[in-house]
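Chemist: Structure of the sequence below:
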Amino acid sequence: MNVQVFIEFLLYVGNVLFLLFVVVPYYWLKSLYHILNPSQPKSVKGEIVLITGTGHGIGKELALMYAANGATVVGWDINESNNEETMRHLKSLGFSLVYAYKCDVSNRKDVLEVAKKVLRDVGEVTILINNAGIMPTHSFLDHTPEEIDRIIRINVFAHFWTLEAFLPAMKKNNHGHVVCLSSMAGLLGLNNLVPYCASKYAVRGLMEGLEEEFRRIPNNRVHFTTICPFMVDTGLCKRPDIRFQYFNKVLKQSDVAKEIFKAQVTNQRLVKLPPEIGIIFTLIPFWPREALYYFRDTFTTELLSDLY
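Modeler: Down below sits the predicted model:
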């Protein structure tokens, strides 16, 4: 071993030891301190929040929450009548700064054209919440090519097109927040959800990569939050098969919306809902494969096929 290689070896070992015994414990303690002494949530008053999928479900709940907290709400949905109804409801509650736009988020041309209308009518979007998604639930071999293509276009490509439309202004102004809905299915492969799992893994990877890129920008003030919920009562989970229903309840969309809002205003990076199941999903990669099979077979929590 020559001198240069030996020095590099010592530096490598020294940095590893410093990481394990100094850096990691320090930041664990710092994280614990912030948990015990949380910072004040930031205000969304005056922000322009664009939410996809506001015609129903979590998107509709989020629109109400942001409007109630003083934000200007821009709702996108391919279902024009449902979306208009959401905004009429908000206006009936006294929230006037709400706007509805019909948009097919899977279509890049449509996204960019509607984004120009939003800029002209409302202003620059400062909070983007990519919520729209679809979830066919049946075995991989029962999915048609057209269905798989639609899942990827809506659940994945739509994120790229909305980011293309709104992220440049956030970067230019050094101000903004992007929230994307992944899923517990973006943390663990699940039965009857193969293409959906692939799409939600992709969203998580997209957000982690973006966060790393922007982390390297000096004094960056653009934030990224990924949400990974368990089953939610939005209508997408048509046939849930849950053995211990008292402990593994289907989440209420209003509760999920509250947690998303909380995560955004406190700049959380990755949120798993509910937290107790999130902890289990975090630990699963460290289990022996046979233990994972036992867990899945004993604590059945999945979706049955929607074709039968």
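
Chemist: From here on, just use CA atoms for contacts and neighbour counts.
Modeler: Will do.

Chemist: Can you tell me the element His34 falls in?
Modeler: Assigned by DSSP states H and E, His34 belongs to helix 24-36.

Chemist: Centre of the chain to that helix, how far?
Modeler: The chain centre lies 24 Å from the centre of helix 24-36; the measure is CA atoms, centre = their mean, to the nearest Å.

Chemist: helices or strands next to the next helix-or-strand element following it in the packing?
Modeler: Reading on from helix 24-36 to the C-terminus, the next helix or strand found by DSSP H and E is strand 48-52. Packing contacts for strand 48-52, counted by 3 or more CA pairs under 8 Å, 6 or more residues apart in numbering; DSSP states H and E, involve helix 57-68, strand 72-77, strand 127-130.

Chemist: Which one, of those, ends up nearest to Gln264?
Modeler: With CA to CA as the criterion, Gln264 lies closest to strand 127-130 of the helices and strands packed on strand 48-52, at 9.0 Å.

Chemist: how about the helices of the stretch 151-300 of the chain, start to end?
Modeler: 158-173, 194-215, 253-265, 275-283, 289-298 (DSSP state H, counting those that start in this stretch).

Chemist: Here is a second sequence; please produce its structure as well for comparison:
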Amino acid sequence: MKFLLDQLLLLPLLIFFTLESFLKLFIPKKRKSVAGEIVLITGAGHGLGRLTAYEFAKLKCKLVLWDINKHGIEETAAECRRLGARAHAFVVDCSNREDIYSTAKKVKAEIGDVSILVNNAGVVYTSDLFATQDPQIEKTFEVNTLAHFWTAKAFLPAMMNNNHGHIVTVASAAGHTVVPFLLAYCSSKFAAVGFHRGLTEELAALKRTGVKTTCLCPNFINTGFIKNPSTSAKLKLKPQGNVLFLKTASDFSLGPTLEPEEVVVKLINGILTEQKMIFVPSSIRFLTLLERIFPERFLAILKRKMDIKFDAVIGYKTKGE
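Modeler: You can find the predicted model right below:
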């Protein structure tokens, strides 16, 4: 009985904070200044990372750009300098812990303490469990998840000492709801979302509230990682070596493929207004809620009506194939 009474006493707070959150939806959030901050972006040699670097350059930040592709990262750095920012390019393999640690040491010695860390680097393999090679599964987790731990361990101590900084985790809508034939990718992004949420709570417990955290969870982005996305292609199976090549509809589409420019606008705004979780499009938040409260049989019907198609390699074969 005492437990029930204690919970009832929380009801007024629940109502108050719910109303407060609703009202905040209609009040523009103040954007903080990041001028002069040292911003490190992994995977900055192309796509989302490159465009994010350009936006921070316009905001007068000092940029530290990491990518495994030397040509790509130097192109990004050159454009950032043209935009008026100081930019430092480093060739780094984010699947290699020692490469991350050694380059981080060099960054701190030569440039200074990073105050905004954007863990953007990522890899994806569109294949089922059996067609995804063991090294590909390992690389997916090394880049999409474990690298976040190593960069945070390298740069977070200075932020915590100053009680000032920002850790940005670029995850995915696939870190909240699953898509067939992206098993390794979805698993790694679920882990990335867990990293963000766990780190957020840990910083609060350590009373380092000046260190902010943001997690970006977009739908598929048109960066070339997912091949031939569409919404109308039919199911096709074609031989390709020892596996089948499948143009497949996923069980649960979260909307049309996004252009990287629109995602970067949401990301930068989310960082500057210190949003903890950014869904692009915002309807993803509602869809992930539905998965938790709707009956499974209804979800099965809903998923059949919401599909996206992309090329994938299928290694599993049933009898007669």
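
Chemist: Tell me how they score on TM after superposing.
Modeler: The TM-score (TM-score structural alignment, normalised by the length of the first structure) is 0.91; 295 aligned residues with a CA RMSD of 1.8 Å.

Chemist: What's the match for Lys227 of the second structure in the first structure?
Modeler: With TM-score structural alignment defining the correspondence, Lys227 of the second structure maps onto Lys238 in the first structure.

Chemist: same check, this time on Asn69 of the second structure
Modeler: Using TM-score structural alignment as the criterion, Asn69 of the second structure maps onto Asn79 of the first structure.

Chemist: and that match, what does it touch?
Modeler: If you count contacts by CA atoms under 8 Å, 6 or more residues apart in numbering, Asn79 of the first structure has them with 55, 102.

Chemist: Could you find the counterpart of Lys249 of the first structure in the second structure?
Modeler: Alignment note (TM-score structural alignment): Lys249 of the first structure maps to Pro256 of the second structure.

Chemist: which residues sit in contact with its match?
Modeler: 219-220 are the contacts of Pro256 of the second structure under CA under 8 Å, 6+ apart.

Chemist: Mind putting the helices of the stretch 151-300 of the first structure into CSV with mean neighbour count and distance to Ala185 of the first structure?
Modeler: Formatted as CSV, the helices of the stretch 151-300 of the first structure follow (neighbours: other CA atoms under 10 Å; distance: least, CA to CA, whole Å):
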stretch, mean neighbour count, distance to Ala185 of the first structure
helix 158-173, 18, 17
helix 194-215, 19, 5
helix 253-265, 19, 16
helix 275-283, 13, 10
helix 289-298, 12, 14
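
Chemist: Would you mind putting these into TSV with distance to Phe9 of the first structure alongside?
Modeler: Output for those, formatted as TSV (distance: least, CA to CA, whole Å):
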stretch	distance to Phe9 of the first structure
helix 158-173	39
helix 194-215	27
helix 253-265	42
helix 275-283	32
helix 289-298	34
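
Chemist: Which among those helices is found nearest to Leu119 of the first structure?
Modeler: The nearest among the helices of the stretch 151-300 of the first structure, by CA to CA, is helix 158-173 at 9.5 Å.

Chemist: Against which helices or strands is the closest one packed?
Modeler: helix 108-121, strand 127-130, strand 176-181.

Chemist: from the chain's centre, how far out does that helix sit?
Modeler: Chain-centre distance of helix 158-173 of the first structure: 16 Å, with CA atoms, centre = their mean.

Chemist: corresponding residues in the second structure for it?
Modeler: Counting by TM-score structural alignment, helix 158-173 of the first structure corresponds to 147-162 in the second structure.

Chemist: in stretch 103-111 of the first structure, what counts as buried?
Modeler: Under the neighbour-count criterion of 16 or more other CA atoms under 10 Å, stretch 103-111 of the first structure has 103-106, 108, 111 buried.

Chemist: so which of these comes closest to Trp161 of the first structure?
Modeler: Set against Trp161 of the first structure, the nearest of those by CA to CA is Arg108 (5.5 Å).

Chemist: if I line the two up, what does that closest one land on in the second structure?
Modeler: Aligned counterpart of Arg108 of the first structure in the second structure: Arg97 (TM-score structural alignment).

Chemist: so Leu183 of the second structure touches Val124, yeah?
Modeler: No: with contact defined as CA atoms under 8 Å, Leu183 of the second structure does not count as touching Val124 (9.8 Å).

Chemist: Alright, that wraps it up for me.
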